[in-house]
Every structure is written in structure tokens, then in C-alpha cells.
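Undergrad: Predicted model, plus sequence, below.
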Amino acid sequence: MKKALVTGITGQDGAYLAKLLVEKGYKVYGGHRKTSTPNYWRLHSLDIFNKVEFIPYDLLDSASISEILKISDPDEVYNTAAQSFVGTSFEQPLYTFDVTGSGVIRLLEEIKRLDKNIKFYQASSSEMYGIESSLIK
């Protein structure tokens, strides 16, 4: 059985992705922020709450990322975790960069250090580029 780690599992994309992976027969581990009270309503609504093993972690802490990777021992990592509110990205640009930029680098570095065979998927939004009147060069 393949194992997948889905970060940001309590968000819309993470929850629907977890449902798809469960339906495909994966053992799914869901990463959620240590610092927040998890909001599992999407997972209950999709009827997969009891089919996922949840692991708290901190995307801003390499040791925490290492721990979640060791516990889940995934074949695949799907990173849907992000600071996803556009308004907040302007109000708190450094925090947004830490989570959405540096957090990805921390994940990739820990994957490289632990097991280079883990497949990695990064979910992102076109919002990160803003509105452009011409092609980005």
C-alpha cells in the first residue's frame, strides 16, 4: 500500500486530495499546524476523517518536518499548506513568505536528507504572481 503525506489537509485542496488518495487505496497521513486548533469539518463532510492519520507539525521548523516525514514514511508528499489569504499576504508579507516559500524549501531539504525517492507535489496559486498586464519575463 502506498503512503502519502498531505500537508494542509484541513484546507479545501488538501481535504479533496486526501479523499482521492483514500479512494485510490493509499494510507493517508494528514499534516496540520501545531499552533492552531484543527478544523476537521471538510474531512467529516467528505467522510474520510476516520480514514486519515493526523500528525501535528510546524512548516516553519525543520525538526518538526523531519519528524512528520519519519512518522509517515511516505512514498509521496503533497504540500497544500500555505498562508492562503491574499489580504493577509499584503499585511504580513514576511510570514507569508516564511510559510509559502521557506516552508517549501524546508520540506524539500528534509525529503532530500531522509529519502531522495519520495515524490513531491507543490500546490500553488496564480495569486502569487499578482495581476500582470504583460508576460512575466
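TA: In hand now; what should we look at?

Undergrad: alpha carbons only for contacts and neighbour counts from here, please
TA: Noted.

Undergrad: gap between residue 67 and residue 55?
TA: Using Cα to Cα, to the nearest Å, residue 67 is found at 10 Å from residue 55.

Undergrad: Just want to know which of the two has more residues nearby.
TA: The neighbour comparison of residue 67 against residue 55 (other Cα atoms under 10 Å) goes to residue 55, with 18 against 15.

Undergrad: Wait, the more buried one touches residue 30, no?
TA: Yes. Applying Cα atoms under 8 Å as the test, residue 55 and residue 30 come out as touching, 6.0 Å apart.

Undergrad: Nearest residue to the middle of the protein?
TA: Per Cα atoms, centre = their mean, the C-alpha nearest to the average position across the chain is that of residue 7, at 2.5 Å.

Undergrad: Pasting the second one now:
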Amino acid sequence: SMVEPKVALITGITGQDGSYLAELLLKKGYAVHGVIRRSSSFNTRRIEDLYQDPHVDTRKLYLHYGDLTDSTNCFEIVSSLR
């Protein structure tokens, strides 16, 4: 039986610390979920090299649009990880 990967949820994944943490956890075999703001100004440059094609089954990095000030939105994101 396949072992389920550990799962991490990173807020601020497009920032310096978040992108480094994502890279570290991906190397350790985690499935990494990142929350990004739904704004035209967000910059995914730091995670572009980590991001994989969403249509490929082996990908381990998932991005979610979210707003941490919206508790309903946060609950939906966390619930979707189960």
C-alpha cells in the first residue's frame, strides 16, 4: 500500500520564507499546498521553478487562492486537504 505523503499548508508561499519552506518540504516528499492572494499584483516568480503542471499526477505542489481574513475561505481550503 502506498504511504500517504505528509501534507503542509503554507501561507505566504510566494514570499521569500514561504518559497524556501515549500522547496524544503517538497524535497522531503511532502505534498505542499500554498495559499496565494487573488490579486493582480501577486508575484509567483519565487515559486515558478517549484510549480508543476496541474494536469500531471505526480505533482506535489498545489496552489489555492485565498484570503486569510476570510474565515469561511480558510475553512474551505483546510477542508479540501482532507
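TA: Great, that's in hand. Remember, it's a predicted structure, so these values are computed and weren't measured experimentally.

Undergrad: Could you get me the TM-score between them?
TA: For this chain pair, the superposition-based TM-score is 0.78 by TM-score structural alignment, normalised by the length of the second structure; 70 aligned residues with a Cα RMSD of 1.2 Å.

Undergrad: Show me the contact partners of the longest helix that the second structure contains.
TA: Ranked by number of residues, the top helix in the second structure under DSSP state H is helix 16-27. For helix 16-27 of the second structure, the external contacting residues (Cα atoms under 8 Å, 6 or more residues apart in numbering) are 8, 10, 11, 12, 13, 31, 32, 46, 47, 50, 60, 61.

Undergrad: just stretch 29-47 of the second structure next, same as before
TA: 5-16, 19, 22, 25-26, 60-67.

Undergrad: Just the buried ones from the contacts of helix 16-27 of the second structure?
TA: Buried members of these, counted by 16 or more other Cα atoms under 10 Å: 8, 10, 11, 13, 31, 32, 46, 47, 60, 61.

Undergrad: Show me these that map onto strands.
TA: 8, 10, 11, 31, 32, 61 (DSSP state E).

Undergrad: TSV for those, including distance to residue 81 of the second structure?
TA: Formatted as TSV, these follow (distance: Cα to Cα, whole Å):
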residue	distance to residue 81 of the second structure
8	9
10	12
11	14
31	10
32	10
61	12
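
Undergrad: Of all pairs in the residues you listed, which one is the farthest apart?
TA: Among these, the pair separated by the greatest distance (Cα to Cα) is 11 and 31, at 14.2 Å.

Undergrad: Need the counterpart of residue 58 of the first structure in the second structure.
TA: Using TM-score structural alignment, the partner of residue 58 of the first structure in the second structure is residue 67.

Undergrad: Mean deviation, the longest helix of the second structure versus the first structure?
TA: Following the fit onto the first structure, the mean deviation recorded for helix 16-27 of the second structure is 0.3 Å by mean Cα distance after the TM-score superposition for the first structure.

Undergrad: What range does that helix cover in the first structure?
TA: Using TM-score structural alignment, helix 16-27 of the second structure pairs with 12-23 in the first structure.

Undergrad: in the matching stretch, what's buried?
TA: 13, 14, 15, 16, 17, 18, 19, 21, 22.

Undergrad: No more questions from me, cheers.
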